[in-house]
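return a 3D structure for these sequence lines:
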Amino acid sequence: MWLFIAFLAVPLIEITLFIQIGGAIGLGWTLVTVVLTAIAGTWLVRNQGILAISQLKSSFSDLKDPTEPLVHGAMILFSGALLLTPGFFTDAIGFLLLVPAVRVFVFKAIRARVNVQTFQTGPQPRRSYPDDDIIDGEYSEVAQDRDRIKRPSKWTDH
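The predicted structure follows:
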C-alpha cells in the first residue's frame, strides 16, 4: 500500500513543484536548474560511492561487520537514481541521502526495525562427521603394459 501511495504522490509533488518554480523563475531557468542538479548529483554520488567502497573494503579486511558500509552504499546508489530523475522533490531527497549524518540517521532507523539473528566472521567451525577416518572418492583401475615401460621407475616396482 505504501508503495502505491509513493508512486502516486511523488509525481504529483514533482508536477506541482515544476509549475510553482517554473512560474517563479521561468521555464529556461527551471530546466537549467534540473540539468545542473543532475550533473552535480552525479559528481557527488561518484565521490561518495568511492568513499563507501573503500569503507566496505576496510571492513572486510579488518573482519568487521560490513552492514553499515553496505547500507551506506545502497543509500548512495538510491540517491544517485533520485538525482538523475528530473524533479525538485527527488533531487532534494537525493541530496539529503548524500549527507553522511542523514545516512547515519536513516541507518539507525532501519537497524532499529530489523533484527539480525547472528553474524559471524573468521573461519567457520569444523563440522564433525561420525566417521572422520573415511575418505569418499572414486577410483578406476589402470592396466599396465609392462613392455611399453622402457625404464622401470620406483613407482612401478613390486
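
switch to C-alpha atoms for all contacts and neighbour counts from now on
Will do.

excluding covalently adjacent residues, which one is nearest to Thr121?
In space, Thr121 comes closest to Leu63 once its chain neighbours are excluded; the distance is 6.2 Å by Cα to Cα, 6 or more residues apart in numbering.

sequence B follows; please return its structure for comparison with A:
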Amino acid sequence: MFGRLFLLFLVVPILDLALLIAVGGRIGFWPTFGIAVASALLGSWLARREGVAAWQRVQRKMTAGGVPGPELIDGLLILIAGTLLITPGFLTDLVGLLGLFPPTRAVLRRTLRRRFEAAVQQGAVRVVSGSFGSASFGGGAGAPPFGPHAAPPFGPHIGRGGPGIEDAEVIDDGAPPQGQ
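Okay, here's the model as predicted:
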C-alpha cells in the first residue's frame, strides 16, 4: 500500500508539472497561471458549497436517528476533491471536479464501499461491534453517558495497551433507531 501511495505522490505531481509546462508552452505563462488560479477559486467555492450540503445531510440523518455512513463518505470525498482543486495542476483539477459532482461522487462512494467490504471479507479489516467494557457502543438505555466524568466509552483498557478497535464502519445493522 505504501508503495502505491509513494508512486501516486511521485507520478501525479510529475504529470501535473509536465501538463502545466506543455500548456504554458502553447498558450503562454500568464494564461496558464490564470487558469490555475481560476480553477483553485472555482474549486474552493464548489467544495464549500458541496461540503455545506453534505454537512446538512449528515445533520438531518442524525436528527432522524440514523447513522450517516454515505453522508460522511461524501464529506470525505468532498474534502479530498477540494484539496485536489486548490493544488495547482490540470490532472488534479480534473480528479477534484469529478469528486465534487454528485453522480461521479456516488460512483466513488460505491467503489469505496466495495473495497471496504472486500477488505473485511479478506480479513484485512476487522469490524467490531457490540459492548466494550463498561459502556455500550453508541450509548443506549442504561449505558453511562459519554463525557469527562463518565466511564470510558470503550472500556478501561483502550489506550492502555489492551485490545481495541483497529478500523470499523457500521454500514447498516438493520435495527430500527432506539426509541421507536
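
let me see the TM-score of these two.
With the length set by TM-score structural alignment, normalised by the length of the first structure, the two chains reach a TM-score of 0.73; 127 aligned residues with a Cα RMSD of 2.1 Å.

hmm, back to that, in the second structure, what residue corresponds to the residue nearest to Thr121 of the first structure?
Alignment note (TM-score structural alignment): Leu63 of the first structure maps to Gly65 of the second structure.

how near is its match to Ala54 of the second structure?
For Gly65 of the second structure, the distance to Ala54 of the second structure equals 17 Å [Cα to Cα, to the nearest Å].

what's the answer for Leu85 of the second structure, then?
Distance of Leu85 of the second structure to Ala54 of the second structure, given as Cα to Cα: 18 Å.

now the strands for the first structure?
Ranges of strands in the first structure, per DSSP state E: none exist.

out of Leu85 and Ala54 of the second structure, which sits in the busier spot?
Leu85 (30 against 20; other Cα atoms under 10 Å).

right, and that one touches Ala38 too?
No: counting by Cα atoms under 8 Å, Leu85 of the second structure stays clear of Ala38, with 10.1 Å between them.

Provide the aligned range in the first structure for stretch 85-92 of the second structure.
Using TM-score structural alignment, stretch 85-92 of the second structure pairs with 83-90 in the first structure.

endpoint to endpoint, that stretch covers what distance?
End-to-end for stretch 83-90 of the first structure, by Cα to Cα: 6 Å.

distance check, the counterpart of Ala24 of the first structure in the second structure against Thr92 of the second structure.
In the second structure, the residue paired with Ala24 of the first structure is Arg26, using TM-score structural alignment. Separation of Arg26 of the second structure from Thr92 of the second structure (Cα to Cα): 20 Å.

ok, the two, which is more surrounded?
Remark: of Arg26 of the second structure and Thr92, Thr92 carries more neighbours, 21 against 11, as counted by other Cα under 10 Å.
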